[in-house]
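> generate coordinates for the sequence data below:
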Amino acid sequence: MTLFLLDEDISASSQWSESTAARYGRLNFEEGDGAWCPEITVEPDSLKEFLQIDLRSLHFITLVGTQGRHAGGIGNEFAQMYKIKYSRDGSRWISWRNRQGKQVIEGNRNAYAIVLKDLEPPIIARFVRFMPVTDHSMNVCMRVELYGCEWLDGLVSYNAAAGEQMSLPAYSAYLNDSVYDGAVSHRCVWCGLGQLTDGVCGLDDFTQSHDTHNVWPGYDYVGWTNESFSNVEIMFEFDRIRNFTTMKVHCNNMYSRHVKVFRQVVCYFRSEADWEATPLSFSPVEDVENPSARFVTVNLANHMASAIKCQFYFADAWMLFSEITFQSAMYNTTLAPPKSGLTPDTQPKDDPTHKVDDSNTRILIGCLVAIIFILVVIIVIILWRQVWQKMLEKVSSSLIETFAYTHNQSSTTSEQESNSTYERIFPLGPDYQEPSRIICKLTAASKSTTTTAVQDGAPHYAEADIVNLQGVTGGNTYAIPALTMDLLSGKDVAVEEFPRKLLTFKEKLGEGQFGEVHLCEADGMQEFMNKEFLFDIPEDLPVLVAVKMLRSDANKNARNDFLKEIKIMSRLKDPNIIRLLAVCIYSDPLCMITEYMENGDLNQFLSRHEPEGQLALLSNAPTVSFNNLCYMAAQIASGMKYLSSLNFVHRDLATRNCLVGKNYTIKIADFGMSRNLYSGDYYRIQGRAVLPIRWMSWESILLGKFTTASDVWAFGVTLWEILNFCKEQPYSQLTDEQVIENTGEFFRDQKRQIYLPQPVLCPDSLYKIMLSCWRRNTKERPSFQEIHRALLEIQP
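Just a heads-up that it's a prediction; the model follows:
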């Protein structure tokens, strides 16, 4: 995303005049004389002039942009070439080099066009300098921009033994840390960051590299042999004391070349001056059946530390790592300047062009003022909402008319219009738009009630006339075509009123803006229900049910949507879809009673189980066979096949929204969003829209298009969850912002997009189904009928 900069964050070595000062050096910024221009002409081989940016904290920077000065036709100055230097502490400056060792970056060819350059490898820095380069004496002006995100790992350096060379039959693989930016010798590297933090995971075959790298064999990995070391020690330095939950190590496991995941890791923690006496030890399960590279997650048990020293022990002759990441939270609240990871004599010094303000007092005062301002705004919003709700109550003499079993013949205009939060906000043109801008537009759309227009007069559910219901739990139950809603509106609701006194509360499953979901026992439901519905429970025992309850103070729109939701649910009759059993609508609070399965949701069910094998025998854990995994996946596909036949779009398909009954029976539900347990699965856009972005297709995130094809994408992610036994969140190695950035790569389709990796238990045939679900072109994705048929063929 584009990084926001204040004027005081941009400085320069010199300036031609006040109107060409550093603060004017921004892309598409026409103030002043239209760019930053140094005081003198730039000479060949001279790097005295530079434009410097202070990001105020460490950032992960992946893309830069440059532009010249045209000033409405008055100017014609630009930089044909430039170099970048960066620093994490304002003292030690590092020259950026690409993966082939080249420092000079090609810049602009005219004063108008913006030129974007991917930084391969990316840089982790607080300070960045753009330094124009020329082959002859010339006037140069520049406008620049940085793209990336804040570096949340807190890692500022790692020290390790230098990587080694592996001799292969036809050639050698060089397993050194090629982009390390600290001190390097033939024996070790220290005080820097490199390939273990560049965000690039190596391929299964370590001798191969990503197509765009054009480098030597072994480039993506750092590797060591047990002929040189009994174990490999890596020490990680962080910006401050942190509470560490996990460490993820991406390892190669090409055992045919004597490369395996580490046998054991022993980690020591240092919070202040001394190392803790008792280390933490972890041993992954050895895998000699699947040669795929994989992330190994090490539980760090919430240790507090500012440094971690890990000793990795060999399981075979070689050990190869391509990426190491940490999940942590800041422990101390003192706003101290981050550590550089360097020795004490290299601490920040005064810079004549830019001084680092280390005054904690000023920062603390600023934070307190901001907090007070935010509290005032919150109080005003709360008061405004209370006044507005009272006005609505006065205007409406009755919140809702009595709900009758015979519905009016005509539909209201509100049913005919689309209330989609995700209208087609903008057509993506040939120029790629940064995901940060897309997020802003999504946010703006979430505040708008503008409806999507019908294209060419066709009531096509995929792009227009979608009716979305604001469900009790704050999410959309199902998105359906307005045409289908019209057809439903003329039918009676085939559910009966259930006596509230026969419901016994057991626990609250979740809550949303308009209501709550409770787990209850219903007495006498077997006798009460329609004969077409068969319960596998004796008549004298209560039935486990989920009760969606609308709050009595809900507004009129919420109540109307609740009744529409009842209409829709009453028409869904499929063995793999949760059924609406009864309602309580004669008095407040309005309730709908649905099935609930005794084994809870599929996510929690699988996370408590293990695959069949030696590990399960040793841990005495309950197991689920591969055949049963396929059986459950086929049931989900069958349920979605039924929904798609009605042109219903679920929009939140995931294991958390699938319930498990006896004998691995699966039924699709919709109230996962309401559960605090899964709040981490949803991304909140500026406090309004809540999106399950890790399950969403690229067109749903970027274009706001929800179709059966986007449900197919979500099914692929759900299938990936199932084959991983829900032990890991999709794209766990990426932040929410990086997940959104990755959807931009799907849009650009330049083969840089990151796919979910093939699970260890997943055969190629199943992984091909997943990949087909994630095809960029929606028309090339399989239908649920095809997916269901393919899954049935896999089962024995």
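
> going by C-alpha atoms from here, please, whenever you check contacts or count neighbours.
OK.

> and residue 606, what element?
helix 602-607 (DSSP states H and E).

> please provide the structure for the following sequence as well, for comparison with the first:
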Amino acid sequence: MLLYLLLVFQANANAQIDPAHCRYPLGMEDGRIKDHDITASSQWYETTGPQYARLNREEGDGAWCPAGLLQPSDTQYLQVDLGQLTFLTVVGTQGRYARNSGKEFARMYRLNYSHDGQLWRSWKNRLGNKTMEANDNAYVSVIKDLHPPIISRYIRLIPVTKMPTTVCMRLELYGCPWHDGLTSYSSPEGQLMMPPGYPIASLNDSTYDGAHERRKLSGGLGQLTDGVTGQDDFLVTRQYHVWPGYDYVGWRNGSLGSGYVEMEFVFDKQRNFTSMKVHSNNMFYRGVKIFSSVSCSFKPRLIANWETEPVEFRTVLDDRNPSARYVTVPLGRRNAKALRCRFHFADVWMMFSEISFQSADTVIPTQITLAVTSPWPKEESSMPTTHKTVTTPSTKDQPDDGNTPILIGCLVTIILLLVVIIFLILWCQYVCKVLEKAPRRILEEEVTVRLSSSSDTIILQTPPVPPRVSQMDHPYERVFLLDPQYQDPAGLRNKLPELSRSAETSACGGGYAEPDVTQCTPHQCFQSSVPHYAETDIVSLQGVTGSNMYAVPALTVDSLTRKDISVAEFPRHRLLFREKLGEGQFGEVHLCEAEGLPEFLGEGAPLPDRDGRPVLVAVKQLRADATNNARNDFLKEIKIMSRLNDPNIIQLLCVCVSSDPLCMVTEYMDNGDLNMFLSQREMESTLTHANNIPAVSLSDLLHMSVQISSGMRYLASLNFVHRDLATRNCLLDRRLTIKIADFGMSRNLYSSDYYRIQGRAVLPIRWMAWESILLGKFTTASDVWAFGVTLWEIFTLCKEQPYSLLSDEQVIENTGEFFRNQGRQIFLYAPLLCPPSLFELMMRCWDRDIADRPTFEGLYQALRPHVVQ
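Prediction:
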């Protein structure tokens, strides 16, 4: 029974895809994708074959190059076999640099994809464009998100040109395995909703990649598998520049000639199905409800007939809560390669945004089927009625040895045991259903989930509860049971009575812009402050160009003039744009080359040796139409940055403020940010040496940790508070020198690391101390908390996001548990690569009591002895 529950939990977790988190390198750069899985339509030389098309690698002559000049009419391609169905979300490309001897690259490309290597489809974005912009030089990698993502095994990248040219490319693909196994679904096309007084909602499946004939979609995948769930109001979309209703596929009752919508689902292999999850809109006051019931039939093979015994499920309709929700349909562990489900209307409209399946791809052979059927109740019940099927081995070939009564007795015993098991399964599903709907009071009733990082066992138990609980390694669906109020963090006032009292306290009240660095000690602030959710202060966390803004002791720009800026004015025309790193409300962050910068700055400039080549720099640029407040904030940021001078802090090199647009030029490192660097590497071993896999050693990781603590020690000495310390904000050069930066917040690549508050501000909540989220207090002590999370990232090689199994709302709720301090808070688990003493140091950084956390000076002194000099 426990094994069954674990399978259900694991299937549920695996089936849900979040494109914002599904961004892992799939193995081009690190060699997990083998040479024989990379092919091409042609190659110029043996040394520019497809096996050399690996991002950031310089083997052979540095890249894949198709034969001859690429003509605008040519279709040359690089093909990658991913080995399994994969949910692909990001593509990274480079040209051929070949140690400064190459200059070939592709400015545009198209993507084709296939499940089986036979039938190929063309990717297009949500607006129908098939061409994607690529590179404008031979060495800088360009990362492009796929909107919508691709579900496929085979990928073809097709360079595109407008004139005859030589093209070479390197590639990395990002995503995660597609555990659903779903290869296509068929359904009626979505319809238009034209309500009086509201915008017209087009509820069609706009990204469907299969056939579209006679108002029927067949043989493809689309919006129901793109990982984007619709919002409570179906007219509000999660994408920009699309029409109302875009996130949903919807049908009107009666328009299909029946009272149901029939959909067919085809999978990659025969599977053992446990459940189906359908994300459905329930805006009942607009005539939209979740389906009233569903009936699913099964095919063990595509050429077989549909089985006669369907699984039927009746939902509990909700006329009080208009929130969209997942409806879980148990499928009774039936074996099939295809399903046909009929969803029955409960009102005028029915709308779906996501459908996923939980199954095991190991199929148990079945010969005898025992069906236990419960009739539908006349009135709605909280316990769904299902047709459950249980199988036993066939007995038709067993010889008759005269012991027929004994055999009959054994069979009766087995049947009784199966009935008991069926009852337990039904009861388990009932309990899970109740838990899924239960409010958070379950936690207050002293029922806790104990999560173990060293085993795959889930134990429900009553107190006593261990004081510190680790995040478990294996997947599961939920830790906390959230009320709808947690959709909006302002609901914390209602959920945490302790936080709803007025914050009329001392001068220590926490704000984002001015931390408590001069008025009182952290311990005094903790003792005297009444917790509050500092919603009004959140906006100032992000600077005008989208990057993080340091919090410093009171600093104004009322009298700030050019003479207050201690860095020189750089000729603007010497900045050559290479890549947009990120953007904010009033400006952008660009990666540029600065010509002649070493000579301009003179001796002692903190620049790497570039052998006469232009220096890479990051340029924060304020748009010319920015408001006066934004200009003042930008000048304030220049003044802050000009005060920084430390080997482990990114420095302001020069500015362009004599004319618009205002710019500040800071250092940038050749190896990019630490998160990307580590996520593409493995720990040093004999295997990594033998296979030429990029690797780092434990000594390297400790060296990085010491440098970050040193840089933060310097900031703390100035009473500066970083507020967004993480590996994405640590840049790395070729000698593994770390410099702490501040523009990770502006980069789309890391958008999933930030939580947006009511559409206005973004917060790195997975790195934030509890008092920063609940009180709006950012101090050096909260930076220490973030440093502990950064250490955790380093020693997991950035292979996963902190608290990766928790949703953003669950992370916020866990923060409330830190505040209550009743032993229910969840801590990050100990990384396998991390020495026990170092993990103990991390745990001290996450101490609930601010005064008990170590200082950066103490952290530096504790870490430095571990580094080999």
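
> can you give me the TM-score here?
Once the chains are laid over each other, their TM-score by TM-score structural alignment, normalised by the length of the first structure reads 0.49; 449 aligned residues with a C-alpha RMSD of 5.0 Å.

> which other helices and strands contact the following helix or strand past the helix holding residue 606 of the first structure?
Remark: after helix 602-607 of the first structure, the chain's next helix or strand is strand 610-611, criterion DSSP H and E. Here strand 610-611 of the first structure touches strand 623-624, going by 3 or more C-alpha pairs under 8 Å, 6 or more residues apart in numbering; DSSP states H and E.

> how does it look with 10 Å?
helix 614-619, strand 623-624 (3 or more C-alpha pairs under 10 Å, 6 or more residues apart in numbering; DSSP states H and E).

> just put these in CSV and tack on mean neighbour count and distance to residue 150 of the first structure.
Below are these laid out as CSV (neighbours: other C-alpha atoms under 10 Å; distance: least, C-alpha to C-alpha, whole Å):
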stretch, mean neighbour count, distance to residue 150 of the first structure
helix 614-619, 11, 39
strand 623-624, 16, 40
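
> now do the helices in the stretch 701-850 of the second structure.
In the stretch 701-850 of the second structure, the helices defined using DSSP state H, counting those that start in this stretch lie at 770-775, 780-795, 808-820, 836-845.

> and residue 156 of the second structure, that one's in a helix?
No: counting by DSSP: H, G, I helix; E, B strand; the rest coil, residue 156 of the second structure is not part of a helix but strand.

> okay, now it: neighbour count?
Other residues within reach of residue 156 of the second structure, judged by other C-alpha atoms under 10 Å, total 23.

> what's the neighbour count on residue 183 of the first structure?
12.

> isn't it right up against residue 161?
No: using C-alpha atoms under 10 Å, residue 183 of the first structure is not in contact with residue 161, being 11.8 Å away.

> so the nearest residue to residue 301 of the first structure once chain neighbours are set aside is in which element?
Setting aside the residues directly before and after it, residue 301 of the first structure is nearest to residue 245 in space (C-alpha to C-alpha, 6 or more residues apart in numbering), at 5.6 Å. Assessed by DSSP H and E, residue 245 of the first structure sits inside strand 231-251.

> what's that strand packed up against?
Using 3+ C-alpha pairs under 10 Å, 6+ apart, strand 231-251 of the first structure is in contact with strand 155-161, strand 188-192, strand 222-225, strand 264-270, strand 294-313, strand 318-330.

> and those strands as a markdown table, adding mean neighbour count and distance to residue 716 of the first structure?
Listed next are these as a markdown table, based on neighbours: other C-alpha under 10 Å; distance: least, C-alpha to C-alpha, whole Å:
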| stretch | mean neighbour count | distance to residue 716 of the first structure |
| --- | --- | --- |
| strand 155-161 | 22 | 33 |
| strand 188-192 | 20 | 39 |
| strand 222-225 | 25 | 32 |
| strand 264-270 | 19 | 33 |
| strand 294-313 | 20 | 19 |
| strand 318-330 | 22 | 25 |
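
> those strands: which one's closest to residue 386 of the first structure?
Among those, the nearest to residue 386 of the first structure by C-alpha to C-alpha is strand 318-330 (36.0 Å).

> quick one: list the elements packing against that closest one.
strand 222-225, strand 231-251, strand 294-313.

> could you rerun that using 6 Å?
strand 222-225, strand 231-251 (3 or more C-alpha pairs under 6 Å, 6 or more residues apart in numbering; DSSP states H and E).

> of all the ones you listed, which lies closest to residue 611 of the first structure?
Comparing those by C-alpha to C-alpha, strand 231-251 comes nearest, at 21.3 Å.

> residue 790 of the second structure and residue 711 of the second structure: what is the separation?
Relative to residue 711 of the second structure, residue 790 of the second structure is positioned 13 Å away (C-alpha to C-alpha, to the nearest Å).

> more crowded one of these two?
The neighbour comparison of residue 790 of the second structure against residue 711 (other C-alpha under 10 Å) goes to residue 790, with 25 against 21.

> need the contact list for residue 338 of the second structure.
265-266, 298-299 (C-alpha atoms under 6 Å, 6 or more residues apart in numbering).

> TSV please, covering these and showing secondary structure.
Formatted as TSV, these follow (three-state DSSP):
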residue	secondary structure
265	strand
266	strand
298	strand
299	strand
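
> most neighbours, which of the residues you listed?
Neighbour counts for these (other C-alpha under 10 Å) peak at residue 298, which has 26 neighbours.

> which one is that residue nearest to, not counting chain neighbours?
residue 339 (4.8 Å).

> looks like the one you found contacts residue 267 (just checking).
No: using C-alpha atoms under 6 Å, residue 339 of the second structure is not in contact with residue 267, being 8.7 Å away.

> please say which of these two ends up with more neighbours.
Counted by other C-alpha under 10 Å, residue 339 of the second structure and residue 267 do not tie: residue 339 has more neighbours, with 22 against 17.

> quick one: that one from residue 352 of the second structure, how far?
Taken as C-alpha to C-alpha, the span from residue 339 of the second structure to residue 352 of the second structure is 17 Å.

> repeat that for residue 576 of the second structure.
47 Å.
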